[in-house]
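[1] sequence and predicted model, in that order:
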Amino acid sequence: MAKIKTRFICQECGYETPKWMGKCPSCDQWNTFVEEVYEKNKKIAKSRLEGKEAKKLVDIETNEEERISTYIGELDRVLGGGIVKGSLILVGGDPGIGKSTLLIQVANYIAKNKLKVLYVSGEESAKQIKIRASRLGIESDDLYILAETNGQIIKNTVDKLKPDILIVDSIQTVYIPEITSAPGSVSQVREITSTLMRMAKENEMATFIVGHVTKQGSIAGPRVLEHMVDTVLYFEGERHHTYRILRSVKNRFGSTNEIGIFEMRDKGLIEVKNPSEMLLSGRPTNTSGTVVVPSIEGTRPVLIEIQALVSYTAFGMPRRVATGLDYNRLTLMMAVLEKKVGMQLANFDAYVNVTGGIQIKEPATDLGIVCAIASSLKDIPIDPDTVVMGEVGLAGELRTINHIDKRINEAAKLGFKTALVPKSNLKGMEYNKSIKVVGVTNIRDALDLVLGG
């Protein structure tokens, strides 16, 4: 009897070693190695060794990618205009956030337009999917359901049915029988993803795969999973809140960091076509510590509200809490306020929040953070018809930002009367003349304008 060969694989990064190790030398994580049995396949088909001939780049013909509409405008926007045939799309998100709901709705809309869709579920039975589909009002003749986790059976079904769209929910439940490790392990996830990728490219079949996420919010399994797919979408939001944000973090066929906003209702996910109006709904008026900032998410301008609460503390170590923005950015802005404006914040707690569950990372929102903190400290409300934008440097200066025209036009569309922008952005700017644009060079001048000196 042949000796069984084993290897140890890190479940975080996929690093392989012939013996067990306590700490992974690749990702520095502890106790992540799992023993797996493997066999080397010595027989390789001759056709696989022949390969293809290399071509000159100038001789390769290319056309614009043919796209399939999902009939959900927000999802089409995130994907860059629709689904590209043969693409492999990974959708990740917290449990209960709405990944399966969104994909079953997409499958229904596409199937209604005479395209064949196969929905493979490894977590629910066919009857459970039928119950959920009935609740969402989904009925289509070209939507096929397969409750299966065996990768070989899924491949045989695809070869027989030849669908235009394949949806696999989820990748961590599917396994290849030839691999002895458990479903969800590094080897299984890597192999089944590779199989799905070959099927998608050979059949020009767009494929969606659902991925579970870890406690840290990243997609479970090896990092190579995100490298293999064409597009990575993250579903964000609190499961107990109604609004969901679909964010593109990788897209070979469109813009990255594009977002789509949805609202969860009893009939499924409904797209929010005007996110700025939604994010500003319920905004308090005549209240200190709140300001509106135009942000750019991908190619879309979105108006967001930044709120700050600055209160005196008797403790020696004041608190700094940032929700929706980088904590280090908050402390940096407070340091600039202390040094360049003379605001004494050492004895004050500071809580800064971005409403609506939006995560902002761009530096163009710096001026909004500064104005909100100063407004709360002095207890002076900022004019509710004013928006502010600009990157703040360590010297307190306002630096040039991009897409200034889009930001101002979005503010004008929603009825704002005044916009504070970096003075260096005024040259050659084209915008809606219904809004007054004021250029400022530093945060001291900006605070004098919004707080009345």
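    Arrived safely. Numbers count the residues shown, from 1 in each chain.

[2] CA only for contacts and neighbour counts going forward, please
    Will do.

[3] in stretch 368-387, what's buried?
    368-377, 380-387 (16 or more other C-alpha atoms under 10 Å).

[4] what do you get for stretch 36-54?
    Glu36.

[5] end-to-end on that stretch?
    37 Å (C-alpha to C-alpha, to the nearest Å).

[6] same question, stretch 344-363
    End-to-end distance (C-alpha to C-alpha), stretch 344-363: 24 Å.

[7] residues contacting that stretch, please?
    With C-alpha atoms under 8 Å, 6 or more residues apart in numbering as the contact definition, stretch 344-363 has outside contacts at 237-238, 243, 245, 279, 295, 304-326, 330, 334, 338, 369, 373, 390-392.

[8] and here's the other structure:
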Amino acid sequence: MTKIKTVFTCQKCGYQSPKWMGKCPNCNSWNSMVEEIKSPQHETFRHPEFSSTPKSINNIKSGEYERLDTGIMELNRVVGGGIVRGSITLISGAPGIGKSTLLLQTASNIAKKYGRVLYVSGEESEEQIKMRADRLKALSDDLFIVSENNLDRIEKHIEKNKPTFVVIDSIQTLFKEGISSAPGSVSQVREVSNDIMRMGKERNISFFIVAHVTKQGELAGPRVLEHIVDTVLSFEGERTGEFRVLRTVKNRFGTTSEIGVFEMIEDGLREIRNPSGVFLEERTSQKEGSVVIGIMEGRRPILVEIQALVSQTRAVIPRRTVVGIDTSRLNLILAVLEKKLKIPFYNCDVYVNVVGGLKLDGTFGDLGLAIALISSARAKEIVLDNFLAVGEIGLTGEVRPVSYCGRIVNEAEKMGFKNIILPYRNKEKINTNKINTIGISSLKEVLNKVF
């Protein structure tokens, strides 16, 4: 009788060890090692078009990928113009954020335009999905629903129905026979994802896979899942809020900095074609500690309001609470303001919020955040009327230029702003008579031109 070989696998990072350990040496997580039966090595997948003979890059033909129109402009923007045939897209987000709603609407649109679509659910029954489809009016004769967890049976359904597009909701609920570990474990997710990749490439089927997230908001499961797929999307927002942001984390067929904005309504997700107008619609007048900033998300300029509240405290360690920006970026700007402008924050609690639930990446909002902090700390309203700010702050207190500033200025003109504060080097390259551009080169100039 053949001896069964086991291995201990970390459920956080996939690290394997022949013996149990309380702490994973790879990701330093405790009590994450689970004993699993060691599965036999599978043959490496080889695409039929691939050849093992090396070729000169100049002799390899390249062409445009055929894409599927999802019928949702914001989703098309995020994935690079449509879903590439034969590609695998992974979407993650917090529970209740609207992942299944978005995919059901997408599946219905593709079924109406391209033919058969298979929606595989490992979490809900066919009746539950039908109830949601009735509410969303996402109905089509070519949209097929199946509730199944066994990947081998799912592959038989795909062979029989020959769909153009397949939705898997979610990959943590699927299992493959012959692997002893539970669904959602590292071994199961690794094998299931490899088989899905094989099916997609062999049959030229586009897959959309839903994945769970951890409490920290990170993608659950092994990192190999992100490496295998072609595109990784993150669905962000507050469940109690109206707005949702779909962000690209990885994209082999397009840029990784695009976002799509949606509004959750009773009939499902509605596209927001003008995010700047939506994020600023509740802003009526200028207030203390409130500044409008301009940022770039991919090729799209967006204007959003940032608010800061600075209040004195007697606590030994003051609070730093932020929503929508990086805490380390806030600490950097506070240190520069204390050093260069002599504004004390060491005895103050600081709260910062980006209105609308948008998470800011990059340094576009540094100058606007600094102005909001100064306004709240000194309890002064900003004298400059109807303005926005854009610019990066350096450690020496200088205001550095940002890229694509011209597009932000055009967006500000479209939204009716009268003044814009921007780095002096950006001002030199912008010619406009519709908006007053105020160029600055250091934080000290802010005090004279803004307050």
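    Looks like it arrived, so ask away. In this text the structure is predicted, and so the values were computed from the model without any measurement.

[9] tell me how the two chains score on TM-score.
    Overlay of the two chains. TM-score (TM-score structural alignment, normalised by the length of structure 2): 0.95; 448 aligned residues with a C-alpha RMSD of 2.0 Å.

[10] ChimeraX command to pick out the buried ones of the contacts of stretch 344-363 of structure 1?
    This is the ChimeraX syntax for the buried subset of those, where burial follows 16+ other C-alpha under 10 Å:
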select :237,243,245,279,295,304,305,306,307,308,309,310,318,320,321,322,323,324,325,330,334,369,373,390,391,392
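
[11] would you mind measuring the gap between the ends of stretch 387-398 of structure 1?
    15 Å.

[12] typo on my end, it should be stretch 155-173 of structure 2
    15 Å.

[13] buried ones in it?
    158, 162-173.

[14] list the buried residues of stretch 199-214 of structure 2.
    Neighbour-count burial for stretch 199-214 of structure 2 [16+ other C-alpha under 10 Å]: 199-201, 204-213.

[15] again with stretch 112-119 of structure 2
    In stretch 112-119 of structure 2, counting by 16+ other C-alpha under 10 Å, buried: Lys112, Gly115, Arg116, Val117, Leu118, Tyr119.

[16] in contact with the aligned partner of the fourth one in structure 1, which residues are there?
    Alignment note (TM-score structural alignment): Val117 of structure 2 maps to Val117 of structure 1. The contact partners of Val117 of structure 1, taken as C-alpha under 8 Å, 6+ apart, are Ala107, Ile110, Ala111, Asp142, Leu143, Tyr144, Pro163, Asp164, Ile165, Leu166, Ile167.

[17] contact partners of the helix or strand harbouring Ser100 of structure 1?
    Ser100 of structure 1 belongs to helix 99-112 when assigned by DSSP states H and E. For helix 99-112 of structure 1, the surrounding residues in contact (C-alpha under 8 Å, 6+ apart) are 69-72, 91-93, 116-117, 119, 133, 138-143, 165, 167, 169, 210, 235, 268-269.

[18] how far apart are the longest helix anywhere in structure 2 and its match in structure 1?
    Assignment by DSSP state H gives helix 186-203 as the longest helix of structure 2. Here the mean offset of helix 186-203 of structure 2 against structure 1 after fitting is 0.7 Å, by mean C-alpha distance after the TM-score superposition for structure 1.

[19] report the aligned residue range of structure 1 for that helix.
    Helix 186-203 of structure 2 maps onto residues 186-203 of structure 1, going by TM-score structural alignment.

[20] quick check: which element contains Glu36 of structure 2?
    strand 33-37.

[21] report all helices and strands that that strand contacts.
    strand 6-10 (3 or more C-alpha pairs under 8 Å, 6 or more residues apart in numbering; DSSP states H and E).

[22] the strand it packs on vs structure 1, average offset?
    Mean for strand 6-10 of structure 2 is 1.0 Å (mean C-alpha distance after the TM-score superposition for structure 1).

[23] tell me what that strand is packed against?
    strand 16-17, strand 33-37.

[24] so where is the first one in structure 1?
    Looking back up the chat, that one is strand 16-17 of structure 2. Going by TM-score structural alignment: strand 16-17 of structure 2 matches residues 16-17.
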